[in-house]
Every structure is written in structure tokens, then in C-alpha cells.
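Asker: Provided below are the primary sequence and the corresponding predicted coordinates.
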Amino acid sequence: MGEGIAPVLATDRRAALRAAALWLAVLAPFFYLTYGTANWLASLRSNVPNLAFGWERHIPFLAWTIVPYWSINAFYALSLFVNETPAAVGRLARRYLTAQIIAVACFIAFPLQAIFLRPDTDGLPGFLFDVLGGFDKPFNQAPSLHIALLVIIWDHWRGRLAGKTRMLWHGWSLLIGLSVLTTWQHHAIDIPTGALLGFFALWLFPASGVVPLAGFRLTNDARARRLAAYYAAGAGGLLVLCILETRASGAGLTLLWPALALAIVALGYAGAGPGVFQKRTDGRISLASRWLLLPYRLGARANLRWWTRRLPAAAEIADGVFLGRMPSPGELATYAAIIDMSAELPGLAVPGLAWRAFPSMDLLPVPAPRLREAVHAVEEARRHGPVLICCALGFQRSALVAASYLMRAGFAENAVAAEAQIKAAGRSVHLPFEAYAAIEEAAR
């Protein structure tokens, strides 16, 4: 079999190299054309504003850091050629393209300029600064395209390196990130906005290959559309505040983060589904999702603590089967397995603990196939020890699974009796009337 695989891998490799060369032939001219156009348009304006904090004047100018600053150009090209398949090349190229299009659009719509004048520099740093000044003007600031591309390239290499080489890569990437300040090319606000853009590109084209917005269709579920509207309104309100506050101080741009997080959640309810959270079956979430949706997850954690503050973490609804909220690390020792129905919260990796996730949107019905799979997972896990069925609060999604399990295992005759048994065990649940049919179907 190995003899047959080798030619296939070699063919994929040659195809990947051709794809990399073609993409680079498109991306490089596109970058210089669009970047230069944005600079030119900004130069035509009579008054281009800037966003710089007073403390930034204490950042030293380190001429030698132009070397790591410039090195990202080499990694930009090289990264395209370090892929195993044409699909991987295309994924990286689309990440590049996403970052470049969004950044350039921001440079044209809201140009900003760097206000620090660099001192004269000679030697190799001087030469590199002269070359940079030949096409780069001080107008393309937030979001920093340099930082956005760094996030993409750093992520591309970190999974391909190991040991000391990987640590060296982390250190060099950090140096590239700091160099945007020590070369006086950017101001501080450009860094978090650039990082946000980079993570958005990673989120939009994830390594799993499952694009979160692929096949998006507007949902017909009235409740889902209403929730999508609420989150979209929150995102829009934060965006308006961001624009208004940014006129007074650069700190207003920080509101872009929670605005983007709410917008992504709105897309999930509008029809994209739980895939926007990028949660895997083992409970882990992607790096991009972890950072992009952090403001939303902090709110979800606060909501969890508030609504369950007077309730026990979990209640035993049957022999060795518990129903509760998302557990804390200290509560995991009780269980052999976790059946997790939440999409928005990550699981916890603990040696010896089986974590099975069935990501589902909060406050919406769990699709029948997913509900049935979760019930089967409970049955299988129960053979190995105590099982916790959970979601964020333990009120609806996990309660559907728990009620279905009680019926299937013979502890309850119907959905109403299953719900009553759960409440008798001391767990408050909120199951809508229309959920009973789904429970009984999953229990069959």
C-alpha cells in the first residue's frame, strides 16, 4: 500500500507547488496595486487624522528591528509553498486575500496616519527603510495589515514546527509584532485591530476545511430570526458607539471586538448554525473562535453564574446519570464522561475524562438526529461510570437529552413523566410544549 500512496503524495505536492506559484502571481500584484491606491487616495485628503496615545512617544526607535519587520514578506511567499495539497494552498491564499481586502477597504474608508518622524538611518537598516519608503506611506494604519498577516502566517507555521524550532518561531513572530512599533510604522491601536482581522481570516477559512458560512441560508424559524435580530442590533449599537467614541479617542476602536463577536453569533442564529462557534466533537474550539468570540463567551459565563447561583451544579436523575450546568474544573472528578450540548462554551480537557460534544444553539430546538446521537452517547458512556449531561445552564438543551434518556432507559413512560422526574430530582428545567414530541421521537 505504501508504494501506491507515495506517487499520490508526490502528485499532490507538485500540484500544491503549482497552485502556490499561481496564487503568488495573483496576490503580490494585487497587494501592491490596492495598497498603493489606498495610499494615493489618502494623500489627496487635506486632513488625515491620527489615533495615537500620549505614552507612545516613549516607545524607542530601534532601527535594527526593520529586519524582522521586513522578514514577513519572505514568510508571506514561503508559506504558500509549504503546503501538502492545492486545497491547503487555496485556504492560506484566501486568508491572505480576506485580510488584504478588508484592510484596504478600511484604509480607503477611514484613513489614518502615523505621526512620528523617523530619524535618519544608515547601513542595512537605512537601506531597508529607503526601500520601504518607496511604496509605503504613513496612511495605512488601523487595522494593521502587517499584524493581520502575521497572525495568519504564525498560525500556518506553529503546527508545522516542534521543539526548539517552534519556540524560536514564536519568539521571531513576537519580534515581528513588536517591530511595527519600534520602527515607528504603526501606532498602538493598529495592533489589536490587525490581530482581530487576522483571526477573522483564520475563522472564515478554518484548518478543518468546514467554512462556517458555507451554504448559508436564512432560517425560517421565527424564534431563531428574532434572536438573530437581537444580536445584530447589539452588534450595530456597539459599532455606532465605536464610531462616535473613536472621534474622541482611539479607545473607541476596542468596541469593534464585541461588535464582531455579536455579529458572528447573529449569523449563527440567522441560519449558519452552531458551526460559527467552531466547536469540535471533543469539546475543543479553534484558536480563531477562542479569540474572536471571547467577549461573547465572557458574557455567557456571567449569565451562567447568575442563573445557576442558587442551584446545585448537577442533580442525579437516574442511577449514575446527572443533569447540570457546564461544570467547572473542580467538579469533573465525579464523572467518567461529559455529554456536552452547548455550542458556545469550550470543553475541558482532563486525562481519563471522555468529553463528547454535540454543539447546539441556545434557546433553539435540538435537531432530532443530534438529540438521538446524544442519547446513544449517554447510554454508551454510562457503561464506564457516572455521566454528566450538560449545556450552559442545564435548563433546555441538556434537559432534552436527559428526558429522552429517561424514556429510552425505561425510567419514564412519556416526556411529561420524564420532565417531572427531572424536577423531582432537584433540577429546574424549562422545556417548551413542542419539545415533548422531539423527546419521544429520540427515545424510540
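Answerer: Alright, I've got the coordinates. Keep in mind it's a predicted model, so treat the numbers as computed, not measured. Residues are numbered from 1 along each chain as shown.
Asker: only C-alpha atoms for contact and neighbour calcs from this point on.
Answerer: Fine.
Asker: Just confirm residue 182 contacts residue 62, I think it does.
Answerer: Yes: between residue 182 and residue 62 there is a contact under Cα atoms under 8 Å: 5.3 Å.
Asker: Between these two, which is the more surrounded one?
Answerer: residue 182 (21 against 14; other Cα atoms under 10 Å).
Asker: Excluding chain neighbours, give the residue nearest to that one in space.
Answerer: residue 61 (4.9 Å; Cα to Cα, 6 or more residues apart in numbering).
Asker: Hmm, residue 183 and the one you found touching each other?
Answerer: Yes: here residue 61 reaches residue 183: they are 5.8 Å apart, a contact under Cα under 8 Å.
Asker: And the two? Which one has more around it.
Answerer: The neighbour count for residue 61 versus residue 183, taken as other Cα under 10 Å, is higher for residue 183 (21 against 16).
Asker: Do I have it right that residue 281 meets residue 360?
Answerer: No: Residue 281 lies out of contact with residue 360 (Cα under 8 Å); the separation is 11.5 Å.
Asker: higher neighbour count, those two?
Answerer: Of the pair residue 281 and residue 360, residue 360 is the one with more neighbours under other Cα under 10 Å, namely 25 against 14.
Asker: One more to weigh against that first structure:
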Amino acid sequence: MKLGALQRRALLWLAFLGPFFYASYGLANHLASRRGAVPTLAFAWEAQIPFLAWTILPYWSLNLFYAASPFLFRRAQALDAHGRRLLLAQVLAVACFLIWPLRFGFERPAAEGWAGALFAALMSFDQPYNQAPSLHIALLLILWQPYAQRLQGLARWALHAWFALIGVSVLTTYQHHFIDIPAGAALGLLCMSLLPLEGRAPAAGAEQAGQLGRRLARRYALGAAAALAAGLGLVALGLRQPGPGAGALIGAAGLLLAWTALALAGVAWIYRGARGEGFQKRADGQFPIGPRLLLAPYRLGAWLNSRWHTRGGRARTEVWPGVWLSRQPSAAELRRARPAGLIDAAPELALRHGAAERLPLLDLLVPSPQQLRRGAEAIEAARPRGAVWVCCALGYSRSAAIVATWLLRSGAARDAAAAARLLQRLRPGVALSAAHWQAIAAAAQ
């Protein structure tokens, strides 16, 4: 049977990735084995984890999913992104193994029968090193997405159950300590976020962020560094606790802080390039699994901030008949109101609406005149169909700038001063700087 171009491309990726995996992974194991003392990082409660010999089967099955994964794709761009994800995960993981090798610290019980044969095959090339980050977990997450996208219904739920079992098996086969799992998950999500299967990778530094953008990027980076230092300190404290209860709680708090640090670092990267597209919000208002989980702590904080500052009946305001200025609405609010049009200017928050116009404007930065003009044109195009909501996280800045631009372009306000008075009277929280009004004036011409 003659192979198609995409199948040949998949075979080439597999022919490269397979040998590279075993060569680089084996080299890191070999170099670690030659060191005099390789440390172990384990919580006290991990001694209670049972050894389940049969879970070597799901553990091994990841190899089959790995080998078949290049043949899942129907487009060369997505296939290449998948191959680069696997390669990047391998390179970063091996770099960690070489810089700071760790050793599995528990004695593995003997296994018999078919499970014993699988363990013997594993030990023929593996050693108790290459711990954090768990490459098994990183690859598990990277592989999970394309398989889940191809399956539906019961088959998809079966895939989720089996992949969850693979994740647990790294502990029950005594291959990894717990700390390796979140480290591996962070690695996998990072690779998925940097190399999306659809569209372009998020850019940084491609445009001039301006003084404010660079300052915000530095602040997020400093916040990430502080959260990481505190998180690693708590994890280290938890590892030293003799009792399982206190160590688990302290360690969990540390891991949450480390996750927050990773999210803040990602936001700093996005602000460094002043590109709201870096959040990778799709046309349906949702996020791919990588950035959705990687940036979850930041996005949760942004949502809570939105609700806190718009409490007490300040969710939205009608500033002109049929034109509403709104915070990011919930799904329930959209179902009740059923706006005919929606301009979504908050790329950091999910918002599902079939008729939405997506404008990826970064919070606290001044939109460009072109972005404001596009938003104003979207309002005008949607008005004949009914009510139009223009929303961002709070409904006070990004969305207000779009509405102000429409007020001037449509003639609803004769000048910027009249538009400012109208917005301040109807929605007192509106915060537009002089730089905002300069961009609005340029967009209104």
C-alpha cells in the first residue's frame, strides 16, 4: 500500500523521536549512575503508597500511544507541532535530569509472571534516576489531547479513565515520587502552551509593549519569582516533616504557589510582547487544554477580581439604547438576556457566545486605534439585530474605550468630552486615561 505524504511525514517524526528518546534518556540515566551520591525527594506519606505490580501494564502502554500518535493528524502543521512538543519535553526533561539528578528511594518488591517480565524489560534500559520532572507525566498530557480530540462518547471516557490510570501508575509501580508528578505536569503544559496544535505560537517581543507593558511584565515576573521561592520553601519544609498529615498539607500549599508562579511567568511573557493572543482564546471563547490549565491560577484571580469589583448591581449599564457596557458575563446571564451581539475584549477569561466578536485586548494597556475601530464597527454591525453587549473583565476600561469610540464615530456624542461625561454619569467606575482618549480620538477620525 502506497503511503501518503502525511503518513510519510509521521514516520519520519517517529523515526527521529524514538531513537532520540532512548539515547538522551539513557545518557541521563548513565551519567547519574556514575555520581557518588544522588539525592531523593519524597514525602513521609509516600511510604503508604501500595506497590501494584499489575499497573506496569498501563505504565508501559504509554509507549504504544506515543508510537501511534503521529498518525492521528490530518494536517502537517498540527503533526509538526505535536512532534515539536514531544521533542521539547524530552530536551527540557533531560536537561533537568543532567543538572539536578534525583533517585527513587524506595525498595521495589519483586514481581512475578507477566508483570515481572514487563518490569524486567523496563529495567533493561531504565534505572532509578531521571525523576523530576516526570517525563512520563509530561508525555501523558501531550498525548492526551490529540487522542481525546479524535474520540467521542464512551470511547473518549474510556480514554480518560485509562490515561488517568497511566498517571497513577508512575506511583504504584515505584517509578516516581510524588513531587515528580506536578513537575512533569508543568513541563507538559508548558510545551502544549508554547506549541499549539492550531494557529501560531504565542509571540513575545514581536511588538513594542510600551513602557507600561514592560513595567507590568516585570511586575508579573517579580511576582512569579516570589511565589516560586515561597512555594519551593514550603515544599522543602513539607519534605522534612516526619508525619504524613502536616507534610502533605505544607507540600500542597507549596505546589499551589509554584503553580501560581508558573502562571504569573506565563502572563509576564504575554505582557512582554503586548499580545493578547498569547492567552490563545479560541473563536468559541474557550481555551486549549495547555494554556487553560497552565494559566488557571491567574485566570481564577482575574475572574474573582471581576466579580468583586462589580458586586452590588454594577454588572452592566446601558449607555445608549441597545448598547450595553458590561463586565464579563456568566453563561447564565447570557442565557437570560440573549444579547444579539457581543464584543468580547477580555482574552484572559472564557466566554462562550456564538455571535461574539473577539478582541484580544490586554488589561491595563491602551488598545490601538485599529482595535478600537474594529470594536466600534462590530457594535454598529450588530445593532440592527438587537441589544449589543461590549464587555471586558470589569466593564470599566477596555470595553469602555470601545464604546467611547462608537459614540464618537456614530455621532451619539459630539466630542470626547461629551462621551466622557456620558460614560461617567451612567457608569462611574469607568477609568480611561489621557492615552486612552488619544487612541479613541485617532480611532474616531
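Answerer: Everything's here; your move. Bear in mind the structure is a predicted one, so any value in this text is a computation, not a measurement.
Asker: Reduced to three states, what does the residue nearest to residue 182 of structure 1 come out as?
Answerer: coil (DSSP: H, G, I helix; E, B strand; the rest coil).
Asker: In structure 2, what residue corresponds to it?
Answerer: Using TM-score structural alignment as the criterion, residue 61 of structure 1 maps onto residue 51 of structure 2.
Asker: got a list of what its match touches?
Answerer: 108-109, 172-174 (Cα atoms under 8 Å, 6 or more residues apart in numbering).
Asker: In stretch 203-213 of structure 1, which residues are buried?
Answerer: By neighbour count with 16 or more other Cα atoms under 10 Å, stretch 203-213 of structure 1 contains the buried residues 203-206, 211-213.
Asker: What about these, which are in helices?
Answerer: 203-204 (DSSP state H).
Asker: What is the nearest of the buried residues of stretch 203-213 of structure 1 to residue 6 of structure 1?
Answerer: residue 206 (26.9 Å; Cα to Cα).
Asker: Translate the closest one into the numbering of structure 2.
Answerer: So, by TM-score structural alignment, residue 206 of structure 1 is matched to residue 196.
Asker: Look up how far residue 393 of structure 1 lies from residue 209 of structure 1.
Answerer: 31 Å (Cα to Cα, to the nearest Å).
Asker: and what of residue 307 of structure 1?
Answerer: For residue 307 of structure 1, the distance to residue 393 of structure 1 - Cα to Cα - is 7 Å.
Asker: Looking at the two, which is more packed in?
Answerer: residue 393 (27 against 11).
Asker: Would it be right to say that the more buried one lies in a strand?
Answerer: No: counting by three-state DSSP, residue 393 of structure 1 is not found in a strand; it is coil.
Asker: From residue 155 of structure 1, how far out is the nearest residue to it once chain neighbours are set aside?
Answerer: Spatially, and ignoring its direct neighbours in sequence, residue 393 of structure 1 is nearest to residue 325 (4.4 Å; Cα to Cα, 6+ apart). With distances taken as Cα to Cα, residue 325 of structure 1 is found 33 Å from residue 155 of structure 1.
Asker: Just want to know which of these two has more residues nearby.
Answerer: Using other Cα under 10 Å, the more surrounded residue of residue 325 of structure 1 and residue 155 is residue 325, with 24 against 18.
Asker: The stretch 201-350 of structure 2: strands as residue ranges?
Answerer: 316-320, 323-326, 341-344 (DSSP state E, counting those that start in this stretch).
Asker: closest to residue 219 of structure 2 out of those strands?
Answerer: strand 341-344 (25.7 Å).
Asker: From the chain's centroid, how far away is that closest one?
Answerer: Mean-position distance between strand 341-344 of structure 2 and its chain equals 24 Å (Cα atoms, centre = their mean, to the nearest Å).
Asker: Now the element after that strand, going C-ward?
Answerer: Note on strand 341-344 of structure 2: by DSSP states H and E, the next helix or strand toward the C-terminus is strand 356-358.
Asker: hmm, who's touching that next one?
Answerer: Contacts with strand 356-358 of structure 2, where a contact means Cα under 8 Å, 6+ apart, come from 283, 341-345, 347, 375, 378.
Asker: Select only the buried ones of those residues in ChimeraX?
Answerer: To isolate the buried members of those in ChimeraX, using 16+ other Cα under 10 Å:
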select :341,342,343,344,345,347,375,378
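Asker: Tell me the one of the contacts of strand 356-358 of structure 2 nearest residue 414 of structure 2?
Answerer: residue 375 (19.0 Å).
Asker: ok, and the closest non-adjacent residue to that closest one?
Answerer: Going by Cα to Cα, 6+ apart, residue 375 of structure 2 has residue 402 as its nearest residue, at 5.7 Å.
Asker: The one you found: neighbour count?
Answerer: The burial count for residue 402 of structure 2: 28, using other Cα under 10 Å.
Asker: For the particular helix or strand that has it in it, buried residues please.
Answerer: Per DSSP H and E: residue 402 of structure 2 is located in helix 398-410. For helix 398-410 of structure 2, burial by neighbour count (16+ other Cα under 10 Å) applies to 398-409.
Asker: again, but for stretch 414-428 of structure 1
Answerer: For stretch 414-428 of structure 1, by 16+ other Cα under 10 Å, it's 414-415, 418-419, 421-422, 425, 427-428.
Asker: With that, I have no additional questions.
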